[in-house]
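Visitor: Test case, fold it:
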Amino acid sequence: MSYETRVLRIAMNGVTGRMGYRQHLVRSILAIRDQGGVTLEDGSTVQVEPILVGRNEARLEAMAARHGVAEWTTEVEKTLEDDSVDIYFDAQVTSRRVAAIQAALDAGKAVYTEKPTAETLEEAVALAALADRLGATVGVVHDKLFLPGLVKLRRLVDEGFFGRILSLRGEFGYWVFEGDHQPAQRPSWNYRAEDGGGMTVDMFCHWNYVLEGILGKVNSVYARAVTHIPQRWDEQGQEYKATADDAAYAIFELEDDVIAQINSSWATRVHRNELVEFQVDGTDGSAVAGLHRCVAQQKVHTPKPVWNPDVEEPQSFRDQWSEVPANDEIDNGFKAQWELFIADLCAGRPHKFDLLSAARGVQLAELGLRSSEEGRRIDIPEIRL
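Guide: Coordinates of the predicted model:
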């Protein structure tokens, strides 16, 4: 049986930024376009056609020419009024996101967006409620769940490898140079609270969906957010005061009495295999997953060390773990979720990672900062639309 290929037109706002350009335009939408589209469950194919949206005409024009994209525009409102546009995608700075998504929803577009979806929980919930009321298909980027290491870790959970899961321990971060003698690897706004920066705001929305997606719902948080490096230098070499937290240390209590602790820091030097690693411990086994690799150790293969500070440890503990194979091709995580979202849109079903899921991430960030300010554990209430 042959099918006519359907084309989805996607207005992509914010593709002149690093994440919007590299991961969403080049490695996702253009890759999907160049492979011939997305094959759906019924065997038909849907192709994608990006429209580049932004504020810098010169950059958009050059980018469109470089990648063979037919359309680009700086007129967002006009683009949303175009009935031929199916999806609005947002990778702008967070402060611009709420108004843009609301306008897209009001215009009847499906929406796919980066996170956080809003600067406050109230705004994030309002967006989720609007999408629910309109019956719109919406999706929020949950890229880390599609990373090879976490795909393998999730498979171990699903197959019951751990037995009763006890805990998760996560380490994320690296040294971000201050910008005086060496340029910083991250933009300066990340370290200004007034511009929406901060480790807690940036990463807790990720940790919420990672924990939910692998182990279960987050019930409480106890966090300490700090600014270790008080002075930094911006892209023009000008010194500025860092007003946002550059590290956050947190303990999360999950359903089924699982305890998770995650350290996040831009003021730490890496002594691990990858920039982020998660160790899950259970009664029957343990595993350590990073961006790409995942290693595991069963209970029957667990060594029996004895504490003796007077003798150098004779065992090489890392050599006693086994590599978890992929057993399948694992594509770029951003691209994989784009394909899933497109398939859900074409099938007329909700996307699992929606604006309500994103609101829970914003909620965790808000309560994490509140926990730090008040120095106490805070229970997380259920969000109701």
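
Visitor: CA atoms for contacts and neighbours, from now on please.
Guide: Will do.

Visitor: Hmm, residue 183 is touching residue 177, no?
Guide: Yes - between residue 183 and residue 177 there is a contact under C-alpha atoms under 8 Å: 6.5 Å.

Visitor: which residues in the chain form helices?
Guide: Using DSSP state H, the helices assigned to the chain run over residues 18-19, 30-34, 57-67, 76-81, 94-106, 121-134, 148-158, 199-214, 333-347, 355-374.

Visitor: quick one, which of those helices is packed in tightest?
Guide: Each of the helices of the chain was scored by mean neighbour count; the highest is helix 355-374, a mean of 24, by mean count of other C-alpha atoms under 10 Å.

Visitor: what angle do it and helix 199-214 make?
Guide: Relative orientation of helix 355-374 and helix 199-214, computed by axes from the mean of the first three to the mean of the last three C-alpha atoms, to 10 degrees: 130 degrees.

Visitor: and the gap between residue 72 and residue 131?
Guide: According to C-alpha to C-alpha, to the nearest Å, residue 72 stands 26 Å off from residue 131.

Visitor: what does residue 240 give?
Guide: Residue 240 is 39 Å from residue 131, by C-alpha to C-alpha.

Visitor: and residue 330, how many neighbours?
Guide: Residue 330 is flanked by 15 other residues according to other C-alpha atoms under 10 Å.

Visitor: wait, doesn't it sit right on residue 149?
Guide: No - in this structure residue 330 lies outside contact range of residue 149 using C-alpha under 8 Å: 9.8 Å.

Visitor: what distance separates the start and the end of stretch 311-323?
Guide: Span of stretch 311-323 from end to end, C-alpha to C-alpha: 29 Å.

Visitor: List the buried residues of it.
Guide: residue 321 (16 or more other C-alpha atoms under 10 Å).

Visitor: any chance of the helices of the chain in a markdown table, with distance to residue 141 too?
Guide: Below are these laid out as a markdown table (distance: least, C-alpha to C-alpha, whole Å):
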| stretch | distance to residue 141 |
| --- | --- |
| helix 18-19 | 11 |
| helix 30-34 | 17 |
| helix 57-67 | 23 |
| helix 76-81 | 21 |
| helix 94-106 | 14 |
| helix 121-134 | 15 |
| helix 148-158 | 15 |
| helix 199-214 | 9 |
| helix 333-347 | 7 |
| helix 355-374 | 9 |
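
Visitor: Residue 321 is nearest to which of these?
Guide: helix 148-158 (14.1 Å; C-alpha to C-alpha).

Visitor: Helix 333-347 and the closest one, what's the angle between them?
Guide: 60 degrees.

Visitor: Which elements pack onto helix 148-158?
Guide: Other helices and strands packing on helix 148-158, by 3 or more C-alpha pairs under 8 Å, 6 or more residues apart in numbering; DSSP states H and E, are helix 199-214, strand 285-289, strand 294-298.

Visitor: so residue 127 makes contact with residue 98?
Guide: Yes - applying C-alpha under 8 Å as the test, residue 127 and residue 98 come out as touching, 7.3 Å apart.

Visitor: now the other sequence, so there's something to compare against:
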Amino acid sequence: MQEIGIIMNGVTGRMGTNQHLIRSILAIRDEGGVELPSGERVMPDPLLVGRNERKLRELSEEHGVDRWLTDPDLETCLDGDDEIYFDSQVTPRRPEALLKAMEAGKDVYCEKPLAGDLETALEVAQTAERSGVKHGIVQDKLWLPGLLKLQRLIDQDFFGDILSVRVEFGYWVFTGHIQPAQRPSWNYRAEDGGGIIDDMFSHWSYVLENLFGRVEAVRCLEKTHVPERVDENGEAYEATADDAAYAIMELEDDVVAQLNSSWAVRVNRDDLLEIQVDGTRGSAVAGLRDCKTQHHANTPKPEWNPDTPKEHDFYEDWEPVPTNRELENAFKIQWKKFIRHVVSDEPFPWDFAAGARGVQLTEASYQSADEQRRVAIDELEI
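Guide: As a prediction, this is how the structure comes out:
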């Protein structure tokens, strides 16, 4: 069996540990590797890299990973034989590490966002193109069961002409004063790369682009609703980053998308993420795992009358989309695709150019909020 060495930098963070190491690479290892088109299998061999020696040692011992190095040894491990460099560090540290990895000839895969600003993202994407290495960025939400069901409806032309998309995302993140926060404190400090626009709009970029079309313009309002929070050490700090954003985006083919993203909202919907799509022939609402539809023929005909009690249950008018096959963890699915891309040259369109477009949307949204106007988004040339 063939082995492929993977340098995993930043793996001691929450996402790096849970989604990328445990639920992806180690799960693939436990399954006997990635099956290639030839029927052969390739086994990932991770090398864990991070800044916290204690966490690295504990991860190594707990999960049977033989190889690990602390962050100052990054250049040392880039000199080795590992084929892939993966980065899930905090955003400000990512571009420099990716550039070093590409200079060393490594194929590169990373978390989003690609960089903290568009100029740097373009530099990284253009370097990747010039260097000839294979490159990819995490776009995990495309393989969530709910969004795969939504993609199936689009492929079957269920909606007719798509008119609009509404995205509702978020939940209440505790401030830390009474209950510990369930997100790290750096998320709420702009100087550390925090903010819900930085965190989520790279996601909305690829979700909208892959399902409905390119974002051509944005109007955005950002807010810091909660001005003070308490960090992991029990110390109060000023929240300098946005914890909510409200946007209207214009997509190709005259589709309008409305997106509410908030860490200061209490959930009154079926899931933490819901995407409603309305078309001339039908509508659908997709969550993380489920999706329900309402066809034109089954659409009720309500009339506005606030003077009488509501008797109609509008939820009853929707039909669930069946789960026709067992679906894997979304991060693991994309990891398998990238490994096959590296080893067997299978197509992989989720590259650094897509990552740069995510940063472009983020930057345009901040510009729109700062200048209180609509901002057009040009097509990027990499």
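
Visitor: And the helices and strands packed on helix 148-158 of structure 1: which comes nearest residue 341 of structure 1?
Guide: Closest of those to residue 341 of structure 1 is helix 199-214, at 16.4 Å (criterion: C-alpha to C-alpha).

Visitor: chain center to that closest one: distance?
Guide: 7 Å (C-alpha atoms, centre = their mean, to the nearest Å).

Visitor: Check stretch 62-72 of structure 2 too.
Guide: Distance of stretch 62-72 of structure 2 from the chain centroid (C-alpha atoms, centre = their mean) equals 26 Å.

Visitor: Ok, stretch 133-142 of structure 1 next?
Guide: Counting by C-alpha atoms, centre = their mean, stretch 133-142 of structure 1 is centred 16 Å from the centre of its parent chain.

Visitor: again, but for stretch 168-180 of structure 2
Guide: Between the centre of stretch 168-180 of structure 2 and the centre of its chain there are 20 Å (C-alpha atoms, centre = their mean).

Visitor: Check stretch 76-83 of structure 2 too.
Guide: Per C-alpha atoms, centre = their mean, the centroid offset for stretch 76-83 of structure 2 relative to its chain is 27 Å.

Visitor: And for stretch 289-301 of structure 2?
Guide: For stretch 289-301 of structure 2, the distance to the chain centre is 27 Å (C-alpha atoms, centre = their mean).

Visitor: got it, and stretch 302-317 of structure 2?
Guide: On the basis of C-alpha atoms, centre = their mean, stretch 302-317 of structure 2 sits 37 Å off its chain's mean C-alpha point.

Visitor: Quick one: map residue 363 of structure 2 onto structure 1.
Guide: Using TM-score structural alignment, the partner of residue 363 of structure 2 in structure 1 is residue 366.

Visitor: How about residue 230 of structure 2?
Guide: In structure 1, residue 230 of structure 2 lands on residue 233 (TM-score structural alignment).

Visitor: Show the contacting residues for that match.
Guide: Neighbouring residues of residue 233 of structure 1 by C-alpha atoms under 8 Å, 6 or more residues apart in numbering: 178, 179, 180, 188, 239, 240.

Visitor: do that again at 6 Å, thanks
Guide: Counting by C-alpha atoms under 6 Å, 6 or more residues apart in numbering, residue 233 of structure 1 makes contact with 179, 180, 239, 240.

Visitor: follow-up on the earlier one: and of the helices and strands packed on helix 148-158 of structure 1, who's closest to residue 34 of structure 1?
Guide: helix 199-214 (29.4 Å).

Visitor: hang on, the earlier thing: residue 303 of structure 1: which of the helices of structure 1 is closest?
Guide: helix 148-158 (20.6 Å).

Visitor: residues making contact with the closest one?
Guide: With C-alpha under 6 Å, 6+ apart as the contact definition, helix 148-158 of structure 1 has outside contacts at 214, 289, 290, 291, 292, 293, 294.

Visitor: need these in a markdown table with distance to residue 78 of structure 1, can you?
Guide: What follows is those, written out as a markdown table (distance: C-alpha to C-alpha, whole Å):
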| residue | distance to residue 78 of structure 1 |
| --- | --- |
| 214 | 41 |
| 289 | 45 |
| 290 | 43 |
| 291 | 39 |
| 292 | 41 |
| 293 | 45 |
| 294 | 47 |
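
Visitor: Closest one to residue 164 of structure 1 out of those residues, please.
Guide: Residue 164 of structure 1 has its nearest neighbour among the contacts of helix 148-158 of structure 1 in residue 214, at 13.7 Å by C-alpha to C-alpha.

Visitor: How many neighbouring residues does residue 300 of structure 2 have?
Guide: When neighbours are defined as other C-alpha under 10 Å, residue 300 of structure 2 has 11 of them.

Visitor: hang on, the earlier thing: could you export the helices and strands packed on helix 148-158 of structure 1 as JSON lines, including distance to residue 140 of structure 1?
Guide: Below are those laid out as JSON lines (distance: least, C-alpha to C-alpha, whole Å):
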{"stretch": "helix 199-214", "distance to residue 140 of structure 1": "11"}
{"stretch": "strand 285-289", "distance to residue 140 of structure 1": "23"}
{"stretch": "strand 294-298", "distance to residue 140 of structure 1": "25"}
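
Visitor: Nearest to residue 55 of structure 1, out of these?
Guide: Nearest of those (C-alpha to C-alpha): helix 199-214, 23.8 Å.

Visitor: For that closest one, grab the matching residue range in structure 2.
Guide: Against structure 2, helix 199-214 of structure 1 falls on residues 196-211 (TM-score structural alignment).

Visitor: Under the alignment, what does residue 145 of structure 1 map to in structure 2?
Guide: Residue 145 of structure 1 maps onto residue 142 in structure 2, by TM-score structural alignment.

Visitor: Contacts only, for its match.
Guide: With contact set as C-alpha under 6 Å, 6+ apart, residue 142 of structure 2 has no partners.

Visitor: Kindly recompute the last result at 8 Å.
Guide: 148, 207, 330.

Visitor: could you measure it against residue 350 of structure 2, distance?
Guide: Distance from residue 142 of structure 2 to residue 350 of structure 2, by C-alpha to C-alpha: 10 Å.

Visitor: ok, residue 256 of structure 2 to residue 271 of structure 2 distance?
Guide: Distance from residue 256 of structure 2 to residue 271 of structure 2, by C-alpha to C-alpha: 22 Å.
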